[in-house]
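1. coords please:
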Amino acid sequence: MGLTRRSALIAAASSVLTLTAACGAPSGSGGSGDSTGPVPDKPTKAVSLNVLDVAGNLQLTQGMIDEFVRKHPDIISRVTYSKSPAPELAGKIKAQQNADRVDIGLVLTGVDGLAAGIDQNLWLDLLPTHADRLPGMQNYLEPAAAMQKLAGNAGVTVTYYPSGPLLEYLPTKVSTPLTTTEQLLAYAKAHPGKVQYARPSNSGPARTFLMGLPYILGDQDPKDPINGWDKTWAYLKELDRYVEYYPSGTTETMKNLANGSVNVIASTIGWDINPRVLGTVPKEAKVSSLAGFHWVTDAHYAVVPKGASTDTQSAVLALLQFMLTPEQQAKAFDQGYFYPGPAVKGVDLSMAPQESQDAIREFGRPEYDALIADNPTEVPLDAKALVAAFDRWDREIGSGKVKEG
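-> Here you go, the predicted structure:
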């Protein structure tokens, strides 16, 4: 759907929620039903469902949701989609909960929003109580199953990819790939303002870069950003000397790469492929990995805010069961935004819509297969550690240099 689609789903820093009066809680957000009562197999009446996306996940899953609504109007009568930057998620949900009016029935989030919600106890426990309603979870790919552990009982993994960290550049600007942290720092020093990554709490590539550095630099404990990242924080502070500013989201870094205002940015597989498909970044852009890197994997999750009615919970569980079937998961290939995308086994590109097959065959990179096969994978930080890492980065690195797009 072009740049407008990406802008609407990803670069939504200034957007606000558009919630209709018909979707009030508790009855409007899920029909009748008490949020603390037993969850029926089917809602007592069709639910009008508000879906909030803070991860760009709708680019992968809206087709799944829309098809479910077409096939099951007795479960979900209509869907209202809205979006928000991930750092604003917890505040929005908390405000609705404090007002005892939870209008949002389903949140689609990355690790960042998931972690913030777990930290503030915002999400309902869907597991293990309702595990029998979600048989697709038994079919997770091994790394997707590892990502599921981060969600505890609150979230359900709906999409997965190896992620990064990667560096992206235009060969007309950077003739020799940067393949070590020393080379990256030397380049930044020689070209002030030409290396850029976004604020990690609102950017998948930046978050992956942040969590990947401890493995590359050989830090004491890559899972402990407070006591185990001495080399990482020292490196980021040195790099910061040559970074002009940190955008609030990834899309701006991509645009800056394309227009030549920066030469090297943090990236991931999906953020490499999809912007080139959409024309945001020139097709000839290249990527490199840093010596010793580990993939820091990523996933998107479905969570239900506390305060959602039992009918809403019932409808969401039925929807998630549908979304985790191989046939629906094939839609997650999309145009490479979260490549590969499917979280379950038995899904290959030939099952995806033709548009997805064509885009990935043209803009994918053959070297990714070897990179994925030859480098270890690591799950991101758990919720508490991730929140601590974001907080420390905001205070010690990004303070005064984060700019809204």
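2. Could you use CA atoms for every contact and neighbour count after this?
-> Will do.
3. how about N202, what does it touch?
-> Each residue near N202 by Cα atoms under 8 Å, 6 or more residues apart in numbering is listed here: 85-87, 112, 248-250.
4. how about this one, so we can line them up?
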Amino acid sequence: MKDSRISKRMALKTVAAAAVVVIAGSSLPVLAQQPVTINVVDVAGSLALLQDAIESYKLKNPNVKFTFTKAPAPELPSKLRAMQAADRSDIDLVLGGTDILAAGIEQKLWVKMLPDNAAKFPGVLDNYLPEARKMQELAHDQALAVVFMPSGPLMEYNPDKVKQVPTSPQELLAWCKANPNRFIYARPANSGPGRTFLMGLPYLLGDKNPKDPVNGWTKTWAFLKELNTCIEYYPGGTGAVMKELGEGSRDMTVTVTGWDINPRALGVVPKNFKVGAFKNMTWVNDTQYMMMPKGLSAEKSKVVLDVMAYLLKPEQQALTYDKGYFYPGPAIKNVPITMAPQSSQDVIKEFGRPEYAELIAKNPHVQPLDAQEMVKAFRIWDQEIGTQKAK
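-> Sure, this is the predicted structure:
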């Protein structure tokens, strides 16, 4: 599904070309006097949001080329570790969510961004939206938030099959047992909706300490083990979940705002599928980050930092409204949807949910788990839940 998004966005290069004429601060300095290739790895579908902005950067800096590859979040750290041990630099910029951020922090893979490179990002912390700035705290100065989303957890379902959407974990469990193998979610270590569901449950269940998955999630782990009895298997990513939901082999899944809007806009999930919220939910916010691995040459480091700064400009941030993939998208202030391409405005108008504004406003928001605790939560889930039925 991510590939289809990117291919469709490549057709919008004209939007990116048009955007470069209105970049704040006129032209960028040409940093690379000789051709340089920046190898970008996307572990969260981030290119769906940032590809157009990167294309416009290339127009401003003709000596800079880019290659793009994808990698599952659980597999990338070992690859980076091996390259750094061999004094190689085959990956220059990593785009991804809190999963890869956490793993990289734990294994000391990232270059420190702030305050070491503060001159390249003047006022960046003050420019962030308040909730995005809180998400930036999770980076421990080793990455920069580039897009932001009040995430979930939410329930997405086929209204022809699910007549009464669950409004509590207990109702979800009862529905799942009454309809075995019709509910599905993906492995949290490689799925935004999966990890949002995992981190949102302690708040819904009233666990002792929602920030301590080892000692504070007694109710959450017991619930997930019970839920496991009526789930057939756990796909490795969210795209596979949405494909099964759209094809009708499943009737309900957990979702987040962007994964609700975007698959319906692309036709992967029928437009009429609905979303329900848990009563007294707590929003677990989400962010995607830009990370620079250790070991880059001075020349490449300079270019990567310049790319990062460029992607945080308001005009490039406006492109992150995309087709609702990471709703709403921008991480910085004063980027209304009226700045977005008309195609993005049209998608949000047609496939957005009017109820999201009220849900976002009336319910509390929290950050995801910090890096070390998130890694612990993923390990426990993998060992005690996922290994039972992994495919």
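5. coming back round to it: adding distance to R5 of structure 1 and neighbour count, write the contacts of N202 of structure 1 out as a markdown table.
-> Output for the contacts of N202 of structure 1, formatted as a markdown table (distance: Cα to Cα, whole Å; neighbours: other Cα atoms under 10 Å):
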| residue | distance to R5 of structure 1 | neighbour count |
| --- | --- | --- |
| P85 | 16 | 25 |
| A86 | 18 | 25 |
| P87 | 21 | 15 |
| D112 | 22 | 27 |
| S248 | 19 | 23 |
| G249 | 16 | 28 |
| T250 | 15 | 25 |
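6. and the alignment partner in structure 1 of V43 of structure 2, what is it in contact with?
-> Aligned by TM-score structural alignment, V43 of structure 2 pairs with V54 of structure 1. Counting by Cα under 8 Å, 6+ apart, V54 of structure 1 makes contact with 10, 83-86, 89, 107-110, 113.
7. Tell me which of these persist in structure 2.
-> Contacts conserved in structure 2 for these, using both residues aligned by TM-score structural alignment, their matches' Cα atoms under 8 Å: 83-86, 107-110, 113.
8. Quick check: I360 of structure 2 touching P150?
-> Yes: look at I360 of structure 2 against P150 with Cα atoms under 8 Å: they come within range, at 7.1 Å.
9. Checking G194 of structure 2 next. Helix, strand or coil?
-> G194 of structure 2 falls in the helix class when you classify it by DSSP: H, G, I helix; E, B strand; the rest coil.
10. Tell me where the stretch 1-150 of structure 2 has strands.
-> 36-42, 64-70, 93-96, 144-152 (DSSP state E, counting those that start in this stretch).
11. right, so these: which one is the most enclosed?
-> Highest mean neighbour count among those (mean count of other Cα atoms under 10 Å): strand 144-152, with a mean of 27.
12. Give the next helix or strand downstream of that strand.
-> strand 154-157 (DSSP states H and E).
13. R276 of structure 1: which of the contacts of V54 of structure 1 is nearest?
-> I10 (15.1 Å; Cα to Cα).
14. residue boundaries of the helices in the stretch 1-150 of structure 1?
-> Secondary structure of the stretch 1-150 of structure 1 (DSSP state H, counting those that start in this stretch): helices located at 2-9, 27-30, 58-71, 86-98, 111-119, 142-150.
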